[in-house]
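can't give you the sequence, but here's the structure:
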C-alpha cells in the first residue's frame, strides 16, 4: 500500500515550489522587449524545473521581479499563449502547456524554445498554405493572376539582387490568399504567424531564414496561373519543407 499524501504535505510542496520559482526569478534580469521578458521566463522555468501543467508566477510578481511593466508581461504571456506554450485563465492562472527546457548542453533553452515555437507554428501553417495555393489555382481570375505574377517578379528581382525580400514574399503570398476565394485562409495564416513574429522578428538572428525556398516561388506562380492545382499544392509543400529543413539544420548545429 503506497504512502498517503496528506493535505498539509501538498500545501508545503506547493509553497516550496513557489519559493523555488521566486528564487529563480530573483536571479534574472530582463530588458524592455517582450522577447527579453520571455527569455528571462524561459531561464526561470528551466532553473526551477517546471514542467507541463505547472503554474507560472502571477503577472504582478513577474513584473516586479524583472522591473518591467505588467502590461509588457501580459503581452509576452499572451504571445506564448498564441503559440501554445502556456494556457491562461482567471481561475487557474498561467500554466505551462509545452516543455520549456533544453535537453542539450549545447543549445540554450531560449534558442530551443524559439526553434520549437517556429516548428509548431509552421506545422499549423503548412496545410493552410497548401490548400490556399490549390484554391488559388482553381479560382484566380485574370486580374488576380496578373497581380500574382507581378508580385513574384518583384520578389525574384529583390532576391536576385541580394536584398531584403521578406516584404515582397509577404505580398506574394497575400496575393495568393486573395485569389483563393476564401478570406479566412489569409486571416488564419496571419494570426498564426503574428504570435511568433511578435516575439521572434528575426528567428535565430537570421532575417532571411528559408531563403532557399524563394526560387520555387516562380514555379508556384506559374502553376497557379496555369490552373494546375496539383502542381501548386506540391510546390507549396516543397517550399514549406525547405523552411522546416532550415530550422532543423540550425538546431543540429547546436546538438552536434
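Arrived safely, thanks for sending. These numbers were taken from a predicted model, which means no experiment stands behind them.

Please count neighbours and contacts with C-alpha atoms only from this point.
Will do.

Quick check: residue 87 is in a strand.
Yes - assessed by DSSP: H, G, I helix; E, B strand; the rest coil, residue 87 belongs to a strand.

contacting residues around it?
Each residue near residue 87 by CA atoms under 8 Å, 6 or more residues apart in numbering is listed here: 81, 94-97.

okay, now the one to match up with it:
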C-alpha cells in the first residue's frame, strides 16, 4: 500500500463532527459501558445541530461503536482511545470498526463459498466465472475494482440458494460505508488479495468446498492484516 495515510471522506456522515466527538470521548476518558452525555449537551459542546450529531451517533450504532436505547441513553460499546499516536484518532476508530465488521463477515463469507461449491447450479457457476474475469480485468487495468469485487462475491452468495448470506453481508458493508467511503482514504485497500479471487472462483466452480473456504480465509486474513498495518504504522 503506497502513499500517505489520509482520512477517508465521509459519504453520509459529517467527518468534522466525528473528529470532534472522538476527541471529546478521549479527553473525558469515556470507556466502554459508560454513558455519553445527552444529545443536547453533546450538540452544545461540539457546536453543532442535534440533527448532525444524531447522524453520527446513528452511523456509529450501525458499526457497534455505541449502543442506544430510550431508557439507557447512548452508551459507548467499543474502545475509543488515543493510543495510536501516529494517526488521527478517527482513523483508529475507523480501523477498529472495519476489523469488527470483518470479524462478523468472516464466518458468513467462508460458509458461503463452501455452500456455493456444493450447491451452485451450472448457470450460477458460469456467473461466478464471468464476475471473476471482470474483476481481474478491472484490477489489471488499474481501474476502480471495488464494484466488480462486490459483484463477484454477490454471485457467490446468490449461488448458495440462501438469500440471507447476501442480505446480511450487504447490511454489514453498508453500515460501514455509511460512515466511510474508503477505509483510511485508501480506495484500494485489499488490492493485494485480488489475484487470489481467480483461484477462489476456480475452487468454487470445481466443487472444492474446503479449498474455497481456505482461500476465502486467506483473503480475509490479508485484508485484516492490511487494516492492522495501517493502525500500527511503520515499525
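Great, that's in hand. Just so we're clear, the structure is a prediction, and the values are computed from it rather than from any experiment.

where does the TM-score land?
Here the superposed chains carry a TM-score of 0.90, computed using TM-score structural alignment, normalised by the length of the second structure; 224 aligned residues with a CA RMSD of 1.6 Å.

re earlier: take the contacts of residue 87 of the first structure and map them onto the second structure. Which survive?
Contacts conserved in the second structure for those, using both residues aligned by TM-score structural alignment, their matches' CA atoms under 8 Å: 81, 94-97.

could you measure the aligned partner of residue 49 of the first structure in the second structure against residue 90 of the second structure, distance?
Matched to the second structure by TM-score structural alignment, residue 49 of the first structure sits across from residue 29. Going from residue 29 of the second structure to residue 90 of the second structure by CA to CA, to the nearest Å gives 16 Å.

The first structure: strands as residue ranges?
For the first structure, the strands defined by DSSP state E occupy 86-89, 93-96.

Residue 239 of the first structure: which of these is closest?
Closest to residue 239 of the first structure of the strands of the first structure is strand 86-89 (CA to CA; 29.2 Å).

nearest to residue 225 of the first structure, of the contacts of residue 87 of the first structure?
residue 81 (38.1 Å).

just to revisit the earlier point, compare residue 29 and residue 90 of the second structure (neighbour count), which wins?
In terms of neighbours (other CA atoms under 10 Å), residue 90 is the more surrounded of residue 29 of the second structure and residue 90; the figures are 23 against 12.

Residue 26 of the first structure -> the second structure?
Per TM-score structural alignment, residue 26 of the first structure is not aligned with anything.

and the gap between the closest residue to residue 26 of the first structure other than its chain neighbours and residue 41 of the first structure?
Among residues not flanking residue 26 of the first structure along the chain, residue 65 sits closest, at 6.2 Å (CA to CA, 6 or more residues apart in numbering). Residue 65 of the first structure sits 11 Å away from residue 41 of the first structure, taking CA to CA as the criterion.

of these two, who's got more company?
Higher neighbour count among residue 65 of the first structure and residue 41: residue 41, with 26 against 17, using other CA under 10 Å.

Excluding chain neighbours, what is closest to that one?
Closest residue in space to residue 41 of the first structure, ignoring its immediate chain neighbours: residue 25 at 7.6 Å, by CA to CA, 6+ apart.

mind listing what that neighbour touches?
Residue 25 of the first structure neighbours (CA under 8 Å, 6+ apart): 40-41, 44, 62, 65-66.

again, but for residue 85 of the first structure
By CA under 8 Å, 6+ apart, residue 85 of the first structure lies in contact with 96-99, 117.

Next step: those residues restricted to helices.
residue 117 (DSSP state H).

What is the aligned counterpart of residue 210 of the second structure in the first structure?
Checking TM-score structural alignment: residue 210 of the second structure goes with residue 230.

Count residues in the vicinity of the residue lying closest to that match once chain neighbours are set aside, would you?
In this structure, residue 230 of the first structure finds its nearest non-sequential neighbour in residue 134, 6.9 Å apart by CA to CA, 6+ apart. Neighbour count of residue 134 of the first structure, defined by other CA under 10 Å: 24.
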